[in-house]
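> I would like the atomic coordinates for the input below:
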Amino acid sequence: MLPLKDLEEQLLHRADPCLPASDDGARRLLVLKQYRFHKKLEIQLFRGCITKDGRLKNPLTPIDPLAAVLQADDPDELRFYAAVSRFQNNPTAAVTDDDLAALQMIFQNPAGFHFHVHNPEFSESVVAGSLQAVTTGAALHDLSILVAQADGFYDIRPQLNAAEGPVDLRVQRLLFGYFLRIGNVLHLPASMQVWKALRFFLQYPGGMRLRPVDFETFRSNILSKLEDSLSIVYTYAQAMPPDAPEAQHLYTPPERVIYLSELGSYVLINPVMKYGESEVPLRSRRPLYRTDAKGSLFQLDRDGRAEDAFLAQILQQHPHFGEQLSEPLPYFYLHRRRFLDEGWFLDAFAQWRSEGIAVLGFSALKGNRFNEHKPEVSVRLRSGINWFNALIGVRYGKQKASLQQMQRAVRNRSKYVTLDDGSLGVLPEEWIRRFEGWFAAAEPDGDELPVPKTAFRTLHELFAEESWDEDVRREVGLYESALLRAGAVPEAKLPEELHATLRDYQKRGYDWLRFLDEHNFGGCLADDMGLGKTVQAIALLLAQRERHREHPDLVVVPTSLLFNWEAELERFAPSLRVLRFYGPNRARQLKSTTRYDVLLTTYGTVLSDGSWLEQQQFNLLLLDEAQQIKNPSSLRYEAVSRLKARNRFTLTGTPVENATLDLYAQLSFTCPGLLGTPRSFRALFSVPIDQFKNSKRAAELQQRVAPFVLRRSKLEVAKELPEKTELVLHCPMGEEQRKVYDAAEAEFRAFLEGTADEDVARNTLHVLRGLTRLRQICNSPLLASDTHVGADASSKIDVLTERLTGLVPGHKVLVFSQFVSMLELIRTELEKRGIGHAWLSGRTRDREGAVRQFQEDPSVRVFLISLKAGGTGLNLTEADYVFLVDPWWNPAVENQAIDRAYRIGQEKHVIATRLICPDTIEEKILQLQDTKRALSDELIQSESAFAPSFTKSEWLELLSH
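I've put the predicted structure just below:
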């Protein structure tokens, strides 16, 4: 076994007998000493104990500063230990700036060490008795060089002041090459320049005497360069009299200038006070002197108060500047990335300029393309004819940015805009958002942003009201009071030529249309189907003809509604001269269009004759069933948008069929600019609303379009509606269908004409077969088995499916036909469009199940019913629209069908629509219904009971048209 002493040394750890450093009985020591073999400074750290009477005692335990770094949390302590390690086992040949900086860090003493100086005469080793306690004092910076004249020479001598008072350099030395020891206080030179001058004058404490010729050289080469860091005092200089001619321009307030330059990756910020022609760095101690005409030297006082204020204005722009005050530099500095890339300079420069400080040298920084100014944006909003014109000026100092340049930058989401001189103006995020809003509202035109007057509701968001001129304030007030408050639209007089009595809601619709038109606003009348949009529009056509007669109106409708519009115009406004601009003969009509008040045409004609129509000037341009232009990228939308008109209106029962873009197309047509560009509309509304169901954006969109869309549902105007409204919807045949019908009619006519009167009465079955065939062809040529025409040749199916598509989202609909085969064709079209429907014919076994499906299933929107199967015994009160696909001889049968929806206790108002092919036997059936409507049901029961009462001539009359 090893000896017990060896085992103790190897196995047992003896803790330090001293108390912890935080205890009053322990002390941490910083010892300044001299290396054993040379006179360089060495710094060591120790832990020592003290006696009860406060004396330090041995042993002293060394502290490794690098090990202390691992235990330190405070950043200042980390720097302290790193600075100490610099002076251990690493003597340097010369004193450097880094040495002085490390000593300044040590003198801050964040770890709370007690400073001691080692006395090697007591012991070469550091022991308690070899240490003398010292304290650290303020840095030495008040070193002046006094220049005096004596006996024809110049005497140069130093003057040093410390916190304790004047210091006699003749009895001083630099302890360890760095410190002045005054009593028990160690002072460290504040800068390398002070250290070098102090070291020099400690060698020559009495100063120097120079001849005048040598002094001038010394002054220009030495003293002038020391003036920024040391105080140079010419004792023989006199105070400049304020009234001296040389002083007049020197006593004006000094100018403040900041010069910018570069040093590596840093931008240097050098503040200068300019006294007359003399520039003095703000951080220098340079005096101001002037020599008069006689050669006398005069001293001028620097404006200390102004310089302190200038310094404060610099410091408040960045926290780093305050930290740099302790560094002996004539400038402040920031890393180039922080100075330029983070846009710091914009705020700093703006603040300095606002306080009258000039900033020079920015454009000379290497690779710098930035403009040094923040954007200054001026806005003036004026009223034009159809626009509010915002005159917007954007300037960056002396440079201008056009609205087109701003738009490119904003569209590219760039933080910079290219200016006229090629420099880059920085766009703050606040201005990017503001310009995004402006460019979403309108496209720039030169220096102006023409915002359509239809967008008056957005003006408060876009432009501060102090930028509005008086006309803008007045007009916006008028529009807001009339269009944003219910019932506030002023009443307008109905035209005397109108042959109709409008219901109250229709009169309000007419008033609204008139108000919009008088202020050159377009609009969309979007009442539910059957509420009389056409008659309201016709009233407008009549009214504005009194004021605008120089150009005709243009009404564009689907081909299927052309006949209906002709009939309605003739019925309600017979005084209007109407030209049906449609069909193969329209080329001959081109020269005569100016003789008419209204041109009535179709969407297809606008597409085919667009080149001619685009050259014409119209008064009103009115689109019916305007959902036809719901796609803003379609040829149809582009064609109608190119037409020139004083004003535009649309009619539709379904302003939005699938997505918000439907609404954009219609309102961009009637109110150009209201909803901005397609790109901005998609970003602001379409994507948030359609994809993410953003209710806030939906409310914003509704608020924007509300003044220009008038929609009344049947429920809203229920009190003004009759219990049942019966309409006739004409469905003109297409070319193929007409060809089939005309051939069948000619064949039937030939049969009648070639048959004797008495034979016609005997061949009733053959006559009825001919009538039925004509009626089937009116529905669809496919119902007549001997025809060969495509399934799309039915004008009724086209019109019906178009109407159903618009109605089914909010209504339930009954569709009656005498022919089950016609209902089957309709069912096929509904299935193609994904419209839920129920079916009832004579072959349906579960009638109650079909009825219950329609009444209770919300996905079932349409009920297809055979007229005979559903004429009696049904109660279908969920429906509020009824379509009669083909007219029946007996109006009582049709009324029974309509009454399936209208029952006692029914809360909905029912609108029944008969589909009629004009210029066919169906028109004659309608006329026959009118003449026979007063007869009792017993007299007219069916075709077979009805037929014998007709003579041959009456049958032929039935075929005439």
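> okay, CA-based contacts and neighbour counts for the rest of this
OK.
> so where's the longest helix in this structure?
Identified as the longest helix of the chain according to DSSP state H is helix 735-753.
> other SSEs contacting the helix or strand following that helix?
Towards the C-terminus, the helix or strand next in line after helix 735-753, according to DSSP states H and E, is helix 757-762. On a contact count with 3 or more Cα pairs under 8 Å, 6 or more residues apart in numbering; DSSP states H and E, helix 757-762 meets helix 952-959.
> quick check: buried residues in the helix it packs on?
952, 955, 958-959 (16 or more other Cα atoms under 10 Å).
> which of the three states applies to Gly873?
Local secondary structure at Gly873 is given as coil here, using DSSP: H, G, I helix; E, B strand; the rest coil.
> same check on Leu675?
Reducing the assignment to helix, strand or coil with three-state DSSP, the entry for Leu675 is coil.
> what's around it, how many residues?
26 (other Cα atoms under 10 Å).
> so it sits against Tyr664, correct?
Yes - proximity of Leu675 to Tyr664 meets the contact threshold set by Cα atoms under 8 Å, at 6.7 Å.
> any shared contact partners between the two?
The overlap between the contact sets of Leu675 and Tyr664 (Cα atoms under 8 Å, 6 or more residues apart in numbering) consists of Phe681.
> still on that earlier bit, which among the buried residues of helix 952-959 gets closest to Val213?
Leu959 (134.6 Å; Cα to Cα).
> and Asp886, what is it in contact with?
For Asp886, the contact set (Cα under 8 Å, 6+ apart) comprises 775, 779, 816-818, 914-916, 922.
> so which of those residues are in strands?
When the contacts of Asp886 are checked against strands (DSSP state E), the matches are 816-817, 914-916.
> who wins on neighbours among these?
Scoring the ones in strands among the contacts of Asp886 on neighbours with other Cα under 10 Å, the highest-scoring entry is Phe816 at 29 neighbours.
> before we compare anything, build this one as well:
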Amino acid sequence: MPNLLPTAEPGVRVLHGFVSRDGGLNLWAEGGTPTVGPAGGRGAPWHPFAVPAGELPPGERRGPALLMLPSTGAGPLPSPQVGVPPRRGVRRARVWRVPAVGVPFLDADLAAEFDGRISPGVRWMIELCGFAASLVRRGRVLPGVRLDGARPVACWRPVLIGADAARHGTLLERMPPACRADTSGPGPSVRRPGAGPAGSAGELLTAALERLVDGLARTRLAEAGVTLAGDGWLAALTGEPEFDAPTDRLDELIRSLDGWFAQAARGSEVRVCFRLSDPREHEPVLPGDVRLPHDAWRLEFLLQAADEPSVLVPAADVWRDRFTPLRRWTSYPQERLLAGLGRAARLHPALGEALREAHPAEMILDTEGAHGFLRHAGLLADAGYGVLLPAWWRRRPGLGLSLRVRSREPIAPVLRDHAAGLRDLVDYRWGLALGGRTLTEDDLADLARAKVPLVKLRGRWVFLDPERLAAGLAFLRRGGGTMTAGDALRMIRLLPPEELPLPVTDARGEGWLAGLLSGELDERLELLEPPGELRAVLRPYQVRGFSWLAFMDSLGLGACLADDMGLGKTIQLLTLLLHRRDGPALLVCPLSVLGNWQREAQRFAPALRVRVLHGADRADPARLADGADLLLTTYATAVRDADALAAVQWDRVVLDEAQHIKNSAGAAARAVRRFPARNRIALTGTPVENRLAELWSILDFVNPGVLASAHTFRARFAVPIERYSDEDAAARLRQATRPFLLRRTKADPGIAGDLPAKRHVRHLCGMTTEQVSLYRAVLDELMERLAEPGGTRGKGLVLAAMTKLKQVCVHPALLLKDASPLPGRSGKIDRLEEIVDHALGGGESVLCFTQFARFGGMLAPHLAARFGVPVPFLHGGTPRGARDAMVAEFQQAQRPGVFVLSLKAGGTGLNLTAANHVVHLDRWWNPATETQASDRAFRIGQRRDVHVHTLVCLGTLEERIDQLLSDKGVLAERVVGSGEGWLTALSTNELRDLFALAPEAIVD
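Have a look, this model is predicted:
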């Protein structure tokens, strides 16, 4: 087995499709774990993640297919649908062997039999099959002959003209490259005119469409019991395709059929078109002073150029020989018009009345007649006729249900048990809605009097499906009653149409229910004044976020604040904690940000009594929570102390970086769901990383049951959206989650103008046990040297120790110089990976500065392997030509990337505006030098906000010096321009205090 990274989480599978070179449709699948061993002997190797043929949708078993796929030296690249970054390495095309099945026809039902995601190639093949079925259904086929080698084969050929030719061209343009990856055998022996080179996309599309049309036409004839008798070609159209014929007769047959095909294409260049106008759209008096009834509809006949639909000539002008615009397409328009009307009368017999006139030009219809034509309009369009209908018909509103909900309590409650707001009883009443507006009693009376579904309501013509109307009226007989607020939300936002006779299109409530039911909560929100204890000024969007959290909290409803990274989720949560404190709040966060929460709470909300549950000798959670406003802990500690934490009655349970519970069956997700709380809050910048099940897990934590069970959620939302890109399901999911999820990004209009052009973010990182041990060893050695009697203390001793301590803070391998692996040994590297992952996921690039050139050489390949993107490294030894090439390539790259630079070599003289994230991995402790480096991205030509990330190790000399630099006093002025030399002037006791390691530094 090659040394491959898994393409996805175990269980994630993707169904792919390709067109074999003879036009057949085939399926294969890519799995998340290795399933097939490498092939023995000679030939192409097995694709290591190919799913066995027995697990594919039913089809004809064929031998292994040979596919040309993007690869690296390690193996095939994962397809984008598996949702992971591509693997690093030089890319090249390589042939892989995969198990495959052939399918004669592919539709959504067949694809649904595969438990996994659907690739664009499969969706394209489903669309191609739908196009072929449409051609056969509309009779857009003619019999023909093709030569398979020397053998004549009878076939049904598609006739592609007008809109069908345009659709064929669209399919050709959108054909995914993966569909033409087959290299298993020779191409078709028959060249198809206009199809492109053998093996090209055009050749494969033509072969696939002809094969589909031929198979579908034969199936339709067999289902109708049609069998063509005789010998030779005619019988082969419904029997075995191959037939025998003398060469001279075969040549004559082919010429005749080709002529028939060409004549059909020419004859279809002009088609009959029907234009229906409602009583408002035409003059009430026609030429000849003919006055029309007030409810008269006008059906005009026209001739239209099929390939230029804008060329329209009324039938009246055709009979007057005024058809100059059509002379380019036909010389016999009158015959075309009569022949077309005659064929149309077979599809809609009422049109036969027009043929009683010598020169049919139009028909005047009553409402019932107009309804009859509208019912047949689709059939006429499928048969190739032009059909022009009133504008309102194309965007006619659908009939739905309306729901009116009224809370029994005039004032929203303030103190509640968890989710009590969803358990409140509310009064409700059902109604019918059209176009989002509830129908009145008078409207319903008009509907009852109507003889046909075409009705004029409030001055507008509308069409109401009789069956939907009957189902809606029957449902209204249930009347009203009471239900819980939670049931009302589920009824409106979660139930698919099949569980109600009609969808809910108009839902309104009173009081606090109004925003939740309408989905306009953010617009109705009353903004609150931040508490006076807050030591910060909130930006407008942060005030809205805090007010939204407070509103949801007052109702006992859980909330998910999903603001983008850097928008201040921390300060919004701290503001909420200051706004209302009714007991201890538990906040669970990753190890890497535990210290950051401590410092931010101390900085912005010093009135909060904050305690930490962490470490080997941690206290009992109940004792720590007693008298505390906020208890901070990590996910790992929450799992280990789950029983003790579950024994405390919390006012709030808050999850930071809530994507840590994206796996609802994981230990962390199971643990935090056990903690009792009046209210629950989730903070995350990435509510969905790979699957919609992750969103369900987070929202089910904040409001258990509001999105139904995991199984129900998967069936109603995850499968339709992830497999079939179902827009209706996606819209229902947005409605279902909108009341409980607030998502803002830096690109939002209300935020982009409010953010500074250059934003500084300080990340307080913890240290691993290995880092702490090395830090203490360096510190002990320094103190021993300084305490030596009669020893001389030089500047070099202090600076050398300081450099070693900074190296330890970055990574143990930097101090040890042993080129050991980087993962899992440094809190800074863990945080750097989170920043890079978030930036790349948002399509943004990153500059990473370090003063240690040797570590930059270790970091660049590590990041390249971790994220599958090129990571150049620029340092003082980089030649000028290579340096310029690196910068040019980074600036012109079409996809986001990472650039590692040494601070001295890359801190000045470069324009790197392709990046808008700058990370300072270690501190130079000279603000001017660091600002110069940051300005490589923040300069003329930068169109995005620049985010400067400074990584500081918690509880170390880095944090203490960072605090001194942030002070605007004398010390900061001394530091600027003097580098680190000021440290050597400190006394031994001052150095000991500055370099000391605080207990909160360790995070594992």
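> coming back round to it: where in the second structure does the longest helix of the first structure fall?
Under TM-score structural alignment, the match for helix 735-753 of the first structure in the second structure covers residues 769-787.
> how far away is Leu160 of the first structure from Asp99 of the first structure?
From Leu160 of the first structure across to Asp99 of the first structure, the span is 22 Å (Cα to Cα, to the nearest Å).
> now Gly676 of the first structure
If you measure Gly676 of the first structure against Asp99 of the first structure using Cα to Cα, the figure is 66 Å.
> likewise for Leu56 of the first structure?
30 Å.
> equivalent analysis for Trp195 of the first structure, please.
Between Trp195 of the first structure and Asp99 of the first structure the distance, using Cα to Cα, works out to 12 Å.
> more crowded one of those two?
For the pair Trp195 of the first structure and Asp99, the greater number of neighbours falls to Trp195 (22 against 17), based on other Cα under 10 Å.
> what does the helix or strand hosting that one correspond to over in the second structure?
With elements delineated by DSSP H and E, Trp195 of the first structure resides in helix 192-203, which encompasses its position. Following TM-score structural alignment, helix 192-203 of the first structure has no partner segment in the second structure.
> could you tell me where the helix or strand hosting Leu695 of the second structure falls in the first structure?
Assigning secondary structure by DSSP H and E places Leu695 of the second structure in helix 692-702. Mapped onto the first structure using TM-score structural alignment, helix 692-702 of the second structure spans residues 660-670.
> that stretch vs the second structure, mean deviation?
Superposed on the second structure, stretch 660-670 of the first structure shows a mean distance of 1.5 Å to its aligned residues (mean Cα distance after the TM-score superposition for the first structure).
> tell me the contacts of the counterpart of Arg847 of the first structure in the second structure?
Under the alignment (TM-score structural alignment), Arg847 of the first structure maps onto Arg883 of the second structure. Residues in contact with Arg883 of the second structure (Cα under 8 Å, 6+ apart) are Leu874.
> thought Gln807 of the second structure was touching Leu815?
Yes - counting by Cα under 8 Å, Gln807 of the second structure does reach Leu815; the two are 5.5 Å apart.
> what about these two, which has more around it?
Each of Gln807 of the second structure and Leu815 has its neighbours counted (other Cα under 10 Å); Gln807 has more, 22 against 18.
> leaving out chain neighbours, which residue sits closest to the equivalent of the more buried one over in the first structure?
Using TM-score structural alignment as the criterion, the counterpart of Gln807 of the second structure in the first structure is Gln776. Using Cα to Cα, 6 or more residues apart in numbering and skipping the chain neighbours, the partner closest in space to Gln776 of the first structure is Leu783 (5.5 Å).
> in three-state terms, label the residue lying closest to Val462 of the second structure once chain neighbours are set aside for me.
When the adjacent residues along the chain are set aside, Val462 of the second structure lies closest to Val455, with 5.5 Å between them (Cα to Cα, 6+ apart). Counting by three-state DSSP, the backbone at Val455 of the second structure sits in strand.
> that older thread, which strands or helices does the helix or strand following the helix holding Trp195 of the first structure pack on?
Read in the C-terminal direction, the helix or strand following helix 192-203 of the first structure is strand 208-210, with elements assigned using DSSP H and E. Using 3+ Cα pairs under 8 Å, 6+ apart as the contact criterion, the secondary-structure elements in contact with strand 208-210 of the first structure are strand 153-162.
> can you check which part of the second structure the strand it packs on sits on?
Using TM-score structural alignment, none of the residues of the second structure align to strand 153-162 of the first structure.
> run the angle between that strand and helix 192-203 for me.
120 degrees (axes from the mean of the first three to the mean of the last three Cα atoms, to 10 degrees).
> just checking, what packs against strand 153-162 of the first structure?
Judged by 3+ Cα pairs under 8 Å, 6+ apart, the packing partners of strand 153-162 of the first structure are strand 143-150, strand 165-167, strand 208-210, helix 212-218.
> now the first one: buried residues?
In other words, strand 143-150 of the first structure. Going by neighbour count (16+ other Cα under 10 Å), the buried part of strand 143-150 of the first structure is 143-148.
> check the last one too.
For helix 212-218 of the first structure, the neighbour count (16+ other Cα under 10 Å) marks Phe215 as buried.
> other residues contacting the very next helix or strand once past that helix?
Read in the C-terminal direction, the helix or strand following helix 212-218 of the first structure is helix 224-226, with elements assigned using DSSP H and E. By Cα under 8 Å, 6+ apart, the list of residues contacting helix 224-226 of the first structure from outside reads Ile232.
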